[in-house]
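Peer 1: build me a model:
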Amino acid sequence: MIARSYTVAFEGMEARQVEVQCSIQPGLPGFAIVGLPDKAVSEARERVRAAMSEMGLALPSRRITVNLSPADLPKEGSHFDLPIALAVLAAMDVLPRDEVAAHWAMGELSLDGRLVAVPGALPAALAAGGEERGLICPAACGAEAAWVEGVAVIAPATLLEAVNHFTGQSVLSPAEPGEVRPGPPGRDLSDVRGQEKARRALEIAAAGRHHLLLVGPPGSGKSMLAARLPGILPPLDPAEALETSMIQSLSGLLDAGGISRERPYRSPHHTASMAAVVGGGRGAKPGEISLAHNGVLFLDELPEFPRAVLETLRQPIETGDVIVARANAHVRYPCRFMLVAAANPCRCGMMADPGRACTRAPACGAEYMGRISGPLMDRFDLRVEVPPVRIAEIADATPGESSAVVADRVAAARDRQAARYAGLDGVRTNADAEGDVLTARAGAEPDALALLERAADRFGLSARAYHRVLRVARTIADLEDSAALARAHVAEAIAYRLSAEDRRPEAVTDEPGRARTR
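Peer 2: All right, here's what the predicted structure looks like:
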């Protein structure tokens, strides 16, 4: 008679049920695992054999066959060790078969029988709850999996504890959820001296989840400003925290089962590969853009990133998810992040200082910033020049507004957006609104829209740019608690949209379409 246990195989965020079937038949002694296992799964037979030997049990001198069904689904990872061991023990009549089949199981076995933590306990618990089953996982994963309500999570530390639980010799209590971890000490905006325009742009970006580009010479404070962005963002709501934690669980980033309400902040180096940024590699794991889901993705030295990597960001920015398609994998990950980038104006960074710029200025600046394609540049809602800070401003001991004060305004603006878009699926902030949803609910004054139309015609704004300016203007109005979109809101949004070249007097012309498209 075949014994069964159940586990999961991960396809991106989705946890698919895998039935582990074990048959012990007369024949030449052997232990075979079939069903498209990878190397780690195939090696499970040796770990199971050693762990059972530590308990004083020996595998029968018969032919043991373990089948992982469905057989055409690739099985990867060491978390198959525990369900294989449970199925073998049930087939040996050491464990009650019905009890084993009533749970999902996951966990890696060490040679001495200890259960080692594996990634993915949180999405596995969610999937187990959907099938009305409990979950057996290592003790180190119990606090993480226990966050899912309505799922009985049993977290033994060793295989022997799991056996004693199923046989009733020592029943384990359900695991308790981990603590809500406080975020690391935040960096405060009051540390920033000067840069009032950049601080204002940072606040607008946080309030509406707008993408922000900071351009300025080295040492002007671009990275310093970006590092203080998490301190003014509102905390994750419970649904966002669970969704973000699921991605972190798949990547093995949850510490002791604790879930954080802090929004993620990811800052990959410009040498990061495409797989590291977008996702992929072995098992098509989530990349930096997915790890920044519901948070901030900061790209310092933006033009230094490989162009192929930057171009892959265009679609995820628009759709809020990414599909990682490989020869042996086709998975989807959410990636609704806020993109913040920093760049020097040219290779040497001193183009704005005639006394220190190289002899190729300003051509070197156009060449350097030309590494960022027009379509990607078009997706930045706010573009801000960050000039050098004067020494007098640095020496000024008077602190600016603290992050707590700015965070209160940002939270109030987000609350207004939540009320405005209540009932609309997938629309949480102004950055998510588009088309009729944006225009119908913006409540703009006629002269405000007339100004935007003239600016779009004069500066050759694309349709995407037009709507992004409208979104930023709506966020500015929300920060001022204004129900109507006024001309001043639109004017400020336009100023953030246009680059220095667009704002030169010679670029302003009555001839439509003469200025470059932005």
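Peer 1: please make it C-alpha for all contacts and neighbour counts, starting now.
Peer 2: Will do.
Peer 1: the closest residue to Ala101 other than its chain neighbours in helix, strand or coil?
Peer 2: Closest residue in space to Ala101, ignoring its immediate chain neighbours: Ser5 at 4.8 Å, by C-alpha to C-alpha, 6 or more residues apart in numbering. Three-state assignment for Ser5 (DSSP: H, G, I helix; E, B strand; the rest coil): strand.
Peer 1: how about this one, so we can line them up?
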Amino acid sequence: MSTARTWAVALTGVDGHLVEVEADLSNQTPEFKIIGLPDKALGEAVQRVHNACKNAGLDLPRRRLTVNLSPASLPKHGSGFDLSIAVSTLAAGGLIARRSISGTVHIGELGLDGRLRPVPGILPAVFAAARAGFDRVIVPKANEDEARLVPGVDVRAAASLAEVAAWHGADVAVPEVVAVDAAVVEPLHEEPLELADVVGQPEAVDALMIAAAGGHHLLLSGPPGAGKTMLARRLPGILPRLTEEEALEVAAIRSLSGDAVTRLDAAPPLESPHHSASVAALVGGGSRAARPGAIARAHRGVLFLDEAAEFSRVALDALRQPLESGAIEVHRAGFTARFPARFQLVLAMNPCPCGNHGVRGAECVCPPMAIRRYATRLSGPLRDRVDIDLPVARVAMNRAAEGRRSPLTSAEARERVSAARARASERWRATPWRRNAEVPGTWLRQGALRLGPAVRAPLDRALERGALTLRGYDRVLRLAWTMADITGCDMPGLDEVGRALHLRRGMTQ
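Peer 2: The predicted model follows:
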């Protein structure tokens, strides 16, 4: 028998699919061919595998060699299949044990000298192998720490093809090879910013805590220097720490982005793309393999769009679908990738192009048409998905001189936010939702959780006048429930509904 089989992983977004790599030798004109819907990078594996085997002292037989990647209908991308192709061809030629490779998943790119190079997406690939029932995975040495984050899997890290072949019974000398460093950069972890550093913005701090407690989206509008960016960047610091499962989800997306993942980070991520970012930079994509964009990288954290009105209209409208579904889909001609995208959106914008419209003592040079046009850069459907519309004014000189900082520290605010989320989680324990912002409006407008007529009266009037859409009505209800959770009330009252309506429609209205 001249056929040998092993396994690799094809990634589509964060989803991994096990691929059976089978090699077959036949007594025909020497040729090396890969079939099974490989892309260009994978098709070039023929030369990499041939040279790597030769330089490792493992010459392939001069016969017709066919490698099939099954299922053939699944697109395969990238160079991470090199190692599995090499060991299957060596086993087909009788140089290593067929039985040994049949129950092992091999992931890695080969250099021409036989060294194993790291590849992105190791964490979701090893996850996929574990879910499929495999308990042994061989990865490049540079990806070892990342692969070991998956529990219950025997991870073996190798620096060269010869080392892998020796594990599988080949009679080959294993040279002392310096492992290839990961061709990725460890992301910079900044210390969380302190909420107590905020001066003279008690209403904004209160709204920030409400947004954190319920998972609500937030729009900060005001002139330059009012502290919009300062407030937004402190939101991740008051969010509850990620659970191990959530941290693994975030780490998997970072791995697909090409970041080095050596440990689990419990801090919620913060993504802040520049306003010149394209739609592809926000949504993600790629011509061959899908890479997550800023929307997916903000999963379980905060997506902050500073100078939101300067983003292209198409890029902003791309946010609407993930805000509702909690996921983003990337469609290309050859594949469709789905990434989780459950994040909190924070938008910051000026009142006009020059930033001085409505500011006391400042002169606005923008014509009325330009002011109106600037305000409509955020479409109505996108604004309707924002729970809190918070105007932020510049801090008065007397407050700044007094140096009155926020009475709440980030740690204290995080404790209150965690307590409020615990109340909400207990209330929704029999449902798929855990945060108030995720609960469908029908659950809040009907049944046992429906508020009394007197409490609903301001909302009903706003809906009848057309000041609120039904989606906005539901979002005010969610805000009211979050305020009740913060104060420890069993149900929202008229005060919570009034404050929620106030935040929803903007404090200056």
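Peer 1: so what number do they get for TM-score?
Peer 2: Overlay of the two chains. TM-score (TM-score structural alignment, normalised by the length of structure 2): 0.91; 491 aligned residues with a C-alpha RMSD of 2.2 Å.
Peer 1: picking that back up, burial of the residue nearest to Ala101 of structure 1, as a residue count?
Peer 2: 27 (other C-alpha atoms under 10 Å).
Peer 1: for it, what are its contacts?
Peer 2: By C-alpha atoms under 8 Å, 6 or more residues apart in numbering, the residues touching Ser5 of structure 1 are 19-21, 83-84, 86-87, 100-105.
Peer 1: which ones among the residues you listed lie within helices?
Peer 2: Among the contacts of Ser5 of structure 1, the members falling in helices (DSSP state H) are 83-84, 86-87, 100-101.
Peer 1: so which pair among these is furthest apart in space?
Peer 2: Distance extremes for these: the farthest pair is Ile84 and Ala101 at 11.9 Å, using C-alpha to C-alpha.
Peer 1: more neighbours: those two, which one.
Peer 2: Neighbour comparison, Ile84 of structure 1 and Ala101: the larger count goes to Ile84, with 30 against 21 (by other C-alpha under 10 Å).
Peer 1: could you measure from that one over to Thr167 of structure 1?
Peer 2: Separation of Ile84 of structure 1 from Thr167 of structure 1 (C-alpha to C-alpha, to the nearest Å) stands at 17 Å.
Peer 1: kindly report the same for Leu302 of structure 1.
Peer 2: The value you get for Leu302 of structure 1 to Thr167 of structure 1, if C-alpha to C-alpha is used, is 59 Å.
Peer 1: compare those two (neighbour count), which wins?
Peer 2: Using other C-alpha under 10 Å as the criterion, Leu302 of structure 1 and Thr167 rank with Leu302 on top: 23 against 14.
Peer 1: please convert the contacts of Ser5 of structure 1 to TSV, extending it with distance to Ala412 of structure 1.
Peer 2: Output for the contacts of Ser5 of structure 1, formatted as TSV (distance: C-alpha to C-alpha, whole Å):
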residue	distance to Ala412 of structure 1
Glu19	49
Val20	51
Gln21	55
Pro83	49
Ile84	52
Leu86	52
Ala87	54
Val100	51
Ala101	50
Ala102	47
His103	45
Trp104	43
Ala105	44
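Peer 1: now the two most distant members of those.
Peer 2: Ile84 and Ala102 (14.7 Å).
Peer 1: mind naming the longest strand for structure 2?
Peer 2: Longest strand in structure 2, counting residues (DSSP state E): strand 15-26.
Peer 1: looking at the contacts of Ser5 of structure 1, which is nearest Ala327 of structure 1?
Peer 2: Checking the contacts of Ser5 of structure 1 one by one against Ala327 of structure 1 (C-alpha to C-alpha), the nearest turns out to be Glu19, at 24.6 Å.
Peer 1: kindly check the end-to-end length of stretch 319-331 of structure 1 for me.
Peer 2: Terminal residues of stretch 319-331 of structure 1 lie 15 Å apart, using C-alpha to C-alpha.
Peer 1: tell me, that stretch lands on which residues of structure 2?
Peer 2: The aligned range for stretch 319-331 of structure 1 in structure 2 is 325-337, by TM-score structural alignment.
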